[in-house]
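> Below are the sequence and a predicted model; questions follow.
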Amino acid sequence: MKVALFGATGFVGSYIVDELISQGMEANLMVRGGSENKLLQKEKCRIIKGDIDDKIAINETLDGCGAVIYAIGIIREFPNRGITYENLHFNGAKRCIDAAKEKGINRFILMSANGAKMNGTGYQSTKYNS
């Protein structure tokens, strides 16, 4: 099976990449330009450069996939750079979920390293809302 992974260059995502490869799966990884150098096994994956606001890159990442893993998460916000819990945890996940539905992909894993609660921290509530 081919799996789309968002958040592949992060701490959790890098372990997911290794596990997908060890299980003999193909992996499409959407990464920000320049961050692909963090990947230890990038030659075994299809790398799509883009960011979570880029619908074209999201759709390209999903091409041919039977499952999606959304492992994007931030522990700190930088609003002046557009790096917010709302944008990455909620809006980004929603873009990927909507695009996956359009492509008929019905397996979607949403990861959270710090929980998901309705009335939790900013991190937790945006993961919950996703």
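Nice, I can see it.
> From now on I want contacts and neighbour counts done on CA atoms only, so please keep to that.
Noted.
> those helices in the protein, which residues are they?
For the chain, the helices defined by DSSP state H occupy 11-22, 55-62, 85, 92-102, 122-129.
> Got another one to weigh against that:
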Amino acid sequence: MKIFMTGATGFIGGATARHLVEQGHELTCLVRDRSKASELEAIGCTLVDGDLSSRPRLAEQMTGHDALVHNAALYEVGIPRDRAPVLRKANVEGTANTLEAALEAGVPRVLYVSTCAVFGNTHREIATEDFRRPDLDSPGGMEFTSVYEETKYEAHQI
């Protein structure tokens, strides 16, 4: 299968890329910084330069692929509130651009990799795909523990 992947230079993305190549898939990886992608190149991945900000360019790069693995996200712990727009642009707008580009390019399969943080505090309840955040109906609104959690939750609403 010919797979287009975002976030392949990260920890989870790198492990996923290695596994996909070992399974015989042809992998094209979107990279912002080629200096972080030498291992991907060494295992036979095709590297394409870019980021998640340009939907038309993403669609062009995805054309002809059988699947998309969208793993890219910006993750920062303890950031000040004024950095929230940076995470929102990457995690929310970037996800929207990526999914719209896949649709435009006719990519038939999409796997979106996210985080359990989108569920918030589950109060020890096991969260399944139909899990509903306990704080959704809270009069004070949802209580996010981090900007990362908030932006990943927003991306799930796309």
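In hand now; what should we look at? Remember, predicted model here, so these are calculated numbers, not experimental data.
> tm score of chain vs chain?
For these two chains in superposition, a TM-score of 0.82 is obtained (TM-score structural alignment, normalised by the length of the first structure); 129 aligned residues with a Cα RMSD of 2.6 Å.
> that older thread, deepest of the helices of the first structure, which one?
Most buried of those, by mean neighbour count (mean count of other Cα atoms under 10 Å): helix 85, with a mean of 23.
> equivalent range in the second structure for it?
Aligning helix 85 of the first structure against the second structure (TM-score structural alignment) gives residues 87.
> For the matching stretch, which outside residues touch it?
74, 75, 147, 148, 151 (Cα atoms under 8 Å, 6 or more residues apart in numbering).
> Same question for stretch 6-24 of the second structure.
Stretch 6-24 of the second structure is contacted by residues 1, 26-27, 29-31, 36-37, 40, 43-45, 69-73 when judged by Cα under 8 Å, 6+ apart.
> hmm, 7 Å instead?
Contacting residues not belonging to stretch 6-24 of the second structure are listed as 27, 29, 30, 36, 37, 69, 70, 71, 72, 73 [Cα atoms under 7 Å, 6 or more residues apart in numbering].
> Narrow those residues to just the buried residues.
Among these, those classed as buried by 16 or more other Cα atoms under 10 Å are 27, 29, 30, 37, 69, 70, 71, 72, 73.
> Just these: which are in strands?
Using DSSP state E, the members of those that fall in strands are 27, 29, 30, 69, 70.
> if I look at the aligned residue in the first structure for the second one, how far off is residue 71 of the first structure?
Right, the one you point to is residue 29 of the second structure. Using TM-score structural alignment, the equivalent of residue 29 of the second structure in the first structure is residue 29. For residue 29 of the first structure, the distance to residue 71 of the first structure (Cα to Cα, to the nearest Å) stands at 11 Å.
> Same question for residue 35 of the first structure.
15 Å.
> What of residue 84 of the first structure?
Counting by Cα to Cα - residue 84 of the first structure and residue 71 of the first structure are separated by 15 Å.
> Show the contacting residues for residue 35 of the second structure.
If a contact means Cα under 7 Å, 6+ apart, then residue 35 of the second structure has no contacts.
> what number of residues lie near the closest residue to residue 60 of the first structure other than its chain neighbours?
Counting by Cα to Cα, 6 or more residues apart in numbering, residue 60 of the first structure lies nearest to residue 48, which is 7.2 Å off, once chain neighbours are set aside. The tally of other residues near residue 48 of the first structure (other Cα atoms under 10 Å) stands at 17.
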